[in-house]
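Student: I would like to see how this sequence folds:
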Amino acid sequence: MATAITIAIFSFLLFTFIYLLSKISFRAKQNTLHHKKPPGPPTLPIIGNLHMLGKLPHRALETLSKKYGPIMSLQLGQVPAIIISSSKAAELFLKTHDLVFASRPKTQGSELMSYGSKGVAFSEKNELSVLVKTLEKAALVGEVVNVSEAVENLVQDIIYKMILGRSRYEQFDLKKLVQQGLTLIGAFNLADYVPWLGVFDLQGITRGFKKISKTLDEILEMIIAEHEETCNVDKTRAEDFVDILLSIMHQTIDYESEQNQEVIDRTNIKAILLDMIVAAIDTSATSIEWTLSELLRHPRVMKILQNEIQDEVGNKRMVEEKDLKKLNYLDIVVDEILRLHPVAPLLVPRESRESVTIDGYFIEKKTRVMVNAWAIGRDPNIWSENAEEFYPERFIDKKMNYQGHEFESIPFGSGRRRCPGIQMGLITIKLVVAQLVHCFNWELPYNISPSNLNMDEKFGLTAPRAQHLHAIPHYRLVDAKHE
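Tutor: A predicted model of the protein is given here:
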C-alpha cells in the first residue's frame, strides 16, 4: 500500500515537472514569435482552469468573460481552449473563419457513444392527441400533472414514429438512457483534457459511457434486426427511416479506384440513428418544458398567446400544423425561449484545423473552441438591460431564421456545423406548445406561485430544468375533435 502511494506521489510530481517545463517552453516560443493569446485567468499545474468551471459551466464562463473579454483563453488540462461570449466574436469564428473551425474535437464521449464519431451531427403527430385526451381526464379531477414527464414521453413517441416507424419499446427505457448519456457527454471529463488521467477514471465517466453505449448498441441492433426481418416478410409495408438506411447499406460508390467503397455500413446506420434519437428526444422536450415554465410565470404572455390561437383556430378544434405559419406571437415566444434557454448552452465544441489570427489574437492549431450561446443570448449590450427577463415582444421587429446569418441568438449554432434538424425541432416545439396552451388553462400547484417557481437548470450537453415542472390543467375547448 505504501509503495502504491509513493508511486502515485512520484508520478504526480513528475507530470507536474513536465507540465511546468512545457508551459515555460511554450511561453518562450510565443514570446519569440510575438504571438498574442487572448486574455484569460491564471492556470494551475496539470488541470489548468478546469477547477473554475463549477456545476454550471455556462454561468461560470459568463462571469469570467465579464472580466477577461468575449474572446477568452482557458487551459483545460492539456487542451488550449477559447471561449466565445459575444455575438460579434461568434460571427468571426463561425462565419468569417468558419472553415478553420469546421472540425469537431474527438472526445471520449463521442468515441464511446457515437460509434467513433461516425454520426451525422453529433409526420403526423397523433401522439399529441393522445396526450391531450390524457390531460383532459386529469383536468376533470383537478389532478396535478408532471408536465415535464408528459412532454418527454410525448416527444419520445413522436420520434419513435418518425424515425423507427413504430411505438416505443416496452422492454427498455430509451429516453432514460439518452438522458444519462447526454449528462455524461456534457460533463467536463478529465480524460479529455488530461489524457494520462483517463486510465484512473476518477469521475467514473468511462465506466458510465461503456455501460450505456453497450446497452444502446444492443437496442439498436435489435431495432435493425427487427426491420430486416419485417422487410423480408412484408414487402408492401410503408418504409420508415431505418428501412431507407438499410436499403442503401450495400450500395457502393466507385471512385475509379481498385476497390468500391460502401455508401454506408451497419455501424454508420447505428451512429446516424443514435444521433437523430439523441438530438430529437431531449432537445425538443427541454425547450417545450422551458416554454411552459415561462408562460406559467408570465400569465400576461400566456393570455396573449391563447387569444392569438383562439382567434385563428377557434375553440372547437385542435391546432394543426398548417395553422403555425399564422401564429406570429407563438413565433416570438419561441424565439425568446431559445434566447433565454438555449438547449445546448455551450453548443457543441469545435476545434481549429490550423493556426489563425483573429481580432489580433493568435489561435493555435488544435485549440478547442466553445461558444457560450447562453451568455450571448443574455448580453445586455445587445438585448438591453432587461436581457435576463422573459419578454417576447423584443422580437416583434426582429425576425429570426436560425440559418446562421444572425449571431445575437444562436441556439442551433451556425456555419457548416449548425444543427441540421432546425425546422423539425421548431415545428415540434411550436405545435406541442400551441396545443397545450390552446386546449388547457394551466395553474401551478397550490403551494407554488409564479414568482417562486423553481427555474434552476442542470448542466449536461443540454440544460433542462433541475426539477420537473408540475401543473394543473383545466380543459378550455368546446367539443373539440381529436384527430
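Student: use CA for all of it now, contacts and neighbours both
Tutor: Fine.
Student: A strand includes L74, no?
Tutor: Yes: residue state for L74 (DSSP: H, G, I helix; E, B strand; the rest coil) corresponds to a strand.
Student: That one: how many residues sit nearby?
Tutor: If you count neighbours by other CA atoms under 10 Å, L74 ends up with 23.
Student: Report how many residues lie close to H51.
Tutor: Using other CA under 10 Å, H51 is surrounded by 11 other residues.
Student: Wait, a helix at it?
Tutor: Yes: H51 forms part of a helix when assessed by three-state DSSP.
Student: which residues in the stretch 101-250 of the chain form helices?
Tutor: Assigned by DSSP state H, counting those that start in this stretch, the helices in the stretch 101-250 of the chain fall at 108-113, 126-140, 147-159, 174-186, 190-193, 205-233, 241-247.
Student: please give me the structure for this one as well, since I'd like to look at both together:
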Amino acid sequence: MEMELVSFLGVMLATALLVVTALRRKRGSTRNHKLPPGPRPWPVIGNLNLIGSLPHRSIHALSARYGPFMSLRFGSVPVVVGSSVDAARFFLKTNDASFIDRPKMASGKHTAYDYSDIVWSPYGAYWRQARKLWKAHLFSDRHLRSQEHVRSEELRALLRDLRALSSAGVVALKEHLLMLSLNVISRMALGGKYVGEGTAGSPISPAEFRWMVDELFLLNGVFCVGDFIPWLSWLDLQGYVGRMKRLGKMFDRFLEHVVDEHSQRRRREGDKFVAADMVDLLLELADDPKLEVPIKRDGVKGFALDLIAGATDSSAVTIEWAMSELLRKPEVLAKATEELDSVIGHGRLVTEQDIPNLPYLEAIVKETMRLHPVTPLLAPRLSREDASTGSYDIPAGTLVFVNVWAIGRDPAVWGGDAEEFRPERFVGSGVDVKGQDLELLPFGSGRRMCPGYVLGLKMVQVTLANLLHAFAWRLPDGVAPEKLSMQEKFGLAVPRLVPLEAVAVPRLLAHLYAGP
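Tutor: Here you go, the predicted structure:
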C-alpha cells in the first residue's frame, strides 16, 4: 500500500494548491470541536501516507504516540481510531446509536449489491429489519440445532480426507478448512453443495471460488483512495474498483444460479413448498407483504453472499492461526491433547455438546482470537451525530475504526506477556467473545456485531477440537517451532501470508475416520 500511495503522491501534490483553500474552509467548520490528538495531515492525502501494507499495525504504532483516541484524516474524510477498552466502550456501547451507521465505500457498492447486504447497508429501516430477520430466522437457536448433523457430517468428511493424505507427508491445512466451511454453509444456507464434488451445473470451480472469497475479503478491507478523495475516484489509481466490479459480476453469476434454482423449486412445488435452507427462508421473507421495507432480489443475493463468504473464510483463518500457535508451543498442544483424551477418550469424535467440558480448548480459541482477530480493524462505522468523550469531540460524519488487534495486545489489560500465546490466561477468567467483554472483541459488539458469531464460534471450536483429537500434529522436517513464520496478509480478514503446512498422524481407531 505504501508503494501505491507514493506512486500517485506526485499527482495529488501537483493539484494541492488548487484545493488548499477549500480544505481550509472545511477544517474551519470543525474548528470549534476539540478533536483527539493525531499527526498533522498533508494537503489532499491527509494521513494516508502513514498507512502501510498492514493498516492495523500502522495505526497501532501511531496510537502508541498519540493515544487511544486518535484523530487522522484520510484525504478529505475525518477519522477517529479507538485503541483501548475505554474507547471501544465509548463507540460500541455507550454511544452505539451515534456510531451505528456505515460509510458508503466502493466495496459496499460494487461487491455488496449497492449496500444491500447486512454488513454495508446504512443504518435505517432496511438494516433494522434485516438484523431482526437474521436473528429470528437465519441464526436462531432452533435453526442452528436442526442443522447440527450437517456440520457433523462435513467435519467427518474432513477427517477422512486428512487421514487419506497423512501418508503423503505435509498437509496444506487452510485449503481443507475452507472447503469444510464452504460445504457446511452451502448445505445450511443453499440446501446443497454448489462447489466441488457432487455439484452439477455449478458456474464456478472450487479453485475459482476460493480465489473469489480471498479477493472479496481483500477488497473489502483495502483503503481505496477514491473513498477518501472523491475527485480522484474516476482514475481508480490503485485498480481496486475495477477488481471490485469484476468480482461483483463473478459472484452475481454464481448467486443468480443459486436463486434461480430455489425459485424454480418454489414454483414447481407450489402450495406444498417447505423452506429447507436459508435461501428458501430469504425468498419467503422477501414475499412477505408485511415487511416494512421490501427485500428485492439483490437483497436476497446480498444476504446470501454474507452467509457464504463470511462463514467460509473467517472460521478457516481462525483455525489456521490456532494451529500455527499450537505448533509453535508444543507444551500447549500436549496439554490440549491430554484434556481431549481425558474427556473424550479414544473411542469417538468430539461433538458440539462436548465443548463446555473442554475449558482448555475453549481457552485456546479465545487466546487465538485475542492475538489474531479475523477483522483487526472492525468494519468502519460512521458517526450520525456529534458526540463527546468529555475530553474530545467526534463530529458527525467522522469515520470510526476500533482497533481490536491493538486492544488484544494492550499490556494495561493483558500484562507484560500480552504478545505471548498463553491460553491459561482465559481458564476460569469468565471473559467471553460475545460482545460484552470489551477486551476481547473478535466479533465486534453492539448492534453492528457479527450476527453469525454463534455459528462461527461453534465451527471453530468443534473443528479445532477434532483436528487435535484425531491427529498428532508436527511441523515438517527442518522447520523449528520458533522459526515458523507468522507474517500476515491484510484484508477485511487477516490470514497468514504463507499458508500453514504441517504433518498429521492419525491417533484414533480407523473406523472413526470413515466419514459420513
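Student: if we can go back for a sec, with distance to L92 of the first structure as added columns, please give the helices of the stretch 101-250 of the first structure in JSON lines.
Tutor: JSON lines is the format used below for these (distance: least, CA to CA, whole Å):
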{"stretch": "helix 108-113", "distance to L92 of the first structure": "26"}
{"stretch": "helix 126-140", "distance to L92 of the first structure": "41"}
{"stretch": "helix 147-159", "distance to L92 of the first structure": "35"}
{"stretch": "helix 174-186", "distance to L92 of the first structure": "25"}
{"stretch": "helix 190-193", "distance to L92 of the first structure": "25"}
{"stretch": "helix 205-233", "distance to L92 of the first structure": "34"}
{"stretch": "helix 241-247", "distance to L92 of the first structure": "37"}
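Student: In the first structure, which residue range corresponds to the longest helix belonging to the second structure?
Tutor: Of all segments of type helix in the second structure, defined using DSSP state H, the longest is helix 297-328. Using TM-score structural alignment, helix 297-328 of the second structure corresponds to residues 266-297 of the first structure.
Student: Same question for stretch 384-404 of the second structure.
Tutor: Mapped onto the first structure using TM-score structural alignment, stretch 384-404 of the second structure covers residues 353-373.
Student: Buried residues in the matching stretch, which are they?
Tutor: Neighbour counts using 16 or more other CA atoms under 10 Å place 353, 361-364, 366-373 of stretch 353-373 of the first structure among the buried residues.
Student: thinking again about what came up before, for the helices of the stretch 101-250 of the first structure, which one sits closest to N441 of the first structure?
Tutor: N441 of the first structure lies closest to helix 126-140 among the helices of the stretch 101-250 of the first structure, at 9.6 Å (CA to CA).
Student: Run the angle between that closest one and helix 147-159 for me.
Tutor: Angle, helix 126-140 of the first structure to helix 147-159, by axes from the mean of the first three to the mean of the last three CA atoms, to 10 degrees: 160 degrees.
Student: How far does the one helix or strand M369 of the second structure maps to sit from its chain's centre?
Tutor: Assessed by DSSP states H and E, M369 of the second structure sits inside helix 359-371. Distance of helix 359-371 of the second structure from the chain centroid (CA atoms, centre = their mean, to the nearest Å) equals 17 Å.
Student: can you put the buried residues of stretch 353-373 of the first structure in CSV and add secondary structure and distance to G54 of the first structure?
Tutor: Listed next are those as CSV, based on DSSP: H, G, I helix; E, B strand; the rest coil; distance: CA to CA, whole Å:
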residue, secondary structure, distance to G54 of the first structure
R353, coil, 29
Y361, strand, 27
F362, strand, 27
I363, strand, 25
E364, coil, 26
K366, coil, 24
T367, coil, 21
R368, strand, 19
V369, strand, 19
M370, strand, 16
V371, strand, 17
N372, coil, 15
A373, helix, 18
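Student: helix or strand right after the strand or helix carrying N381 of the first structure?
Tutor: Assigned by DSSP H and E, N381 of the first structure belongs to helix 380-383. Going down the chain from helix 380-383 of the first structure, the next helix or strand is helix 422-439, by DSSP H and E.
Student: For that next one, name the packing helices and strands.
Tutor: Applying 3 or more CA pairs under 8 Å, 6 or more residues apart in numbering; DSSP states H and E, we find helix 422-439 of the first structure packed against helix 126-140, helix 266-297, helix 299-313, helix 328-340.
Student: Select, out of those, the one closest to F17 of the first structure.
Tutor: Nearest of these (CA to CA): helix 266-297, 40.8 Å.
Student: buried stuff in the closest one?
Tutor: For helix 266-297 of the first structure, a neighbour-count test (16+ other CA under 10 Å) marks 267-297 as buried.
Student: Could you do stretch 486-497 of the second structure as well?
Tutor: For stretch 486-497 of the second structure, a neighbour-count test (16+ other CA under 10 Å) marks M486, F490, G491, L492, A493, V494, P495, R496 as buried.
Student: give the contact list for L330 of the first structure.
Tutor: Residues counted as contacts of L330 of the first structure (CA atoms under 8 Å, 6 or more residues apart in numbering) are L305, K430, A434.
Student: after superposition, how close is the helix or strand that the helix holding M369 of the second structure is followed by to the first structure?
Tutor: Next helix or strand after helix 359-371 of the second structure toward the C-terminus (DSSP H and E): strand 381-382. For strand 381-382 of the second structure, the mean deviation from the first structure after alignment is 0.4 Å (mean CA distance after the TM-score superposition for the first structure).
Student: helices or strands up against strand 381-382 of the second structure?
Tutor: Strand 381-382 of the second structure packs on strand 399-402, going by 3+ CA pairs under 8 Å, 6+ apart.
Student: Can you say which of the helices and strands packed on helix 422-439 of the first structure is nearest to Q30 of the first structure?
Tutor: Using CA to CA, those put helix 328-340 closest to Q30 of the first structure, at 37.9 Å.
Student: what does A434 of the first structure align to in the second structure?
Tutor: Matched to the second structure by TM-score structural alignment, A434 of the first structure sits across from A465.
Student: can you tell me how far its match sits from R268 of the second structure?
Tutor: Using CA to CA, to the nearest Å, A465 of the second structure is found at 42 Å from R268 of the second structure.
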